[in-house]
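Engineer: Sequence plus predicted model, see below.
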Amino acid sequence: MLEVILVDDDDIVLMMQKKMVSRCEISSTPIIFKSALETLDYLNKPETLNNIEKKYLILLDINMPMMSGWQFLDRIKEHPLHDRIHVIMVTSSIDQKDRRKAETYKRVIDYIEKPVTLKHCQNLKQLQSISEFF
């Protein structure tokens, strides 16, 4: 089972992403967090840690207050669920340094410039690491 998690500090972006992942049948019920810290708290809950059936697809913004997407990625490197987490960086950054940096993280499987479109969603469903869920 693949659980989809949307992480962004912008309510409008979250609303648009939720509609898009539902529309293209990635998830009809994504979990939504406004910060990377909230996401980390969720991943650390005993009921999350103990569910060995699930894998996680996290659509993660880079620039957020309190904990950036980069800091989140650094924190999950040693997380017990690390091997079951797949991350799509979803950002407004057009800086190629960010794209190259994302490629250095093992759990990052794609990098998307906002907004997420239907074409992005269709491409995500073809990614080898998560295609089995679609």
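Structural biologist: On my side now, so go ahead.

Engineer: C-alpha from now on. contacts and neighbour counts both.
Structural biologist: Noted.

Engineer: How about residues contacting stretch 33-52?
Structural biologist: For stretch 33-52, contacts defined as C-alpha atoms under 8 Å, 6 or more residues apart in numbering pick out 5-11, 64-69, 72, 80-81.

Engineer: next one: stretch 1-12
Structural biologist: The contact list for stretch 1-12, computed with C-alpha under 8 Å, 6+ apart, reads 14, 17-18, 26-27, 29-36, 39, 53-61, 64-65, 133.

Engineer: In addition, the following structure is provided for comparison:
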Amino acid sequence: MTHFDTIFLVDDDPINNLINKRLLGKIGISENIVEFLEGEEALDKLNDFEPQHSLLIFLDINMPVLNGWEFLDKYLELYGHRSDKIVILSSSIDYQDRFKAQGYEIVSGFLEKPLTLGKIEEIRNQGIL
């Protein structure tokens, strides 16, 4: 499994972030897992990392202030030169959201909440991790 320098959890639900942080911490793909309740904070924090810093971002779609789609648009505008892995992690079961996500080349995968060891294995088998 790929090791990342940092993992961002971008979700407005602190309980989801806590659970996901513990799960990801157990499998050891990064020692540095950072939680964000707002997408804007995560985008600002990206300024602290060099482009070669390996970063995995788990991104929720439905968030106040800046939703996941707006996050992706701003990410492309500001950080399109980076090679981070972005996986959408959402409670949405709407096929249109999956289809829309496929339109973003920077989105490596789309998972439905909750994040589980099985889903992590699934994206690992797809070559995302």
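Structural biologist: Great, that's in hand. Computed from a predicted structure; not experimentally measured.

Engineer: Could you report the TM-score for this superposition?
Structural biologist: With the length set by TM-score structural alignment, normalised by the length of the second structure, the two chains reach a TM-score of 0.88; 126 aligned residues with a C-alpha RMSD of 1.7 Å.

Engineer: re earlier: helices - which of the contacts of stretch 1-12 of the first structure land there?
Structural biologist: Among the contacts of stretch 1-12 of the first structure, the ones falling in helices (DSSP state H) are Leu14, Gln17, Lys18, Ala36, Thr39.

Engineer: For the residues you listed, pick the one with the most neighbours.
Structural biologist: Most neighbours among these, by other C-alpha atoms under 10 Å: Ala36, with 26 neighbours.

Engineer: which one in the second structure is aligned with that residue?
Structural biologist: Aligning on TM-score structural alignment places Ala36 of the first structure opposite Gly39 in the second structure.

Engineer: how far away is its match from Leu56 of the second structure?
Structural biologist: Distance, Gly39 of the second structure to Leu56 of the second structure, by C-alpha to C-alpha, to the nearest Å: 14 Å.

Engineer: Now for the spatially closest residue to Asn67 of the second structure that is not a sequence neighbour: which residues touch it?
Structural biologist: Nearest non-adjacent residue to Asn67 of the second structure, counting by C-alpha to C-alpha, 6 or more residues apart in numbering: Ile61, 5.6 Å away. For Ile61 of the second structure, the contact set (C-alpha under 8 Å, 6+ apart) comprises Asn67, Gly68, Trp69, Ile88, Leu89, Ser90, Ser92.
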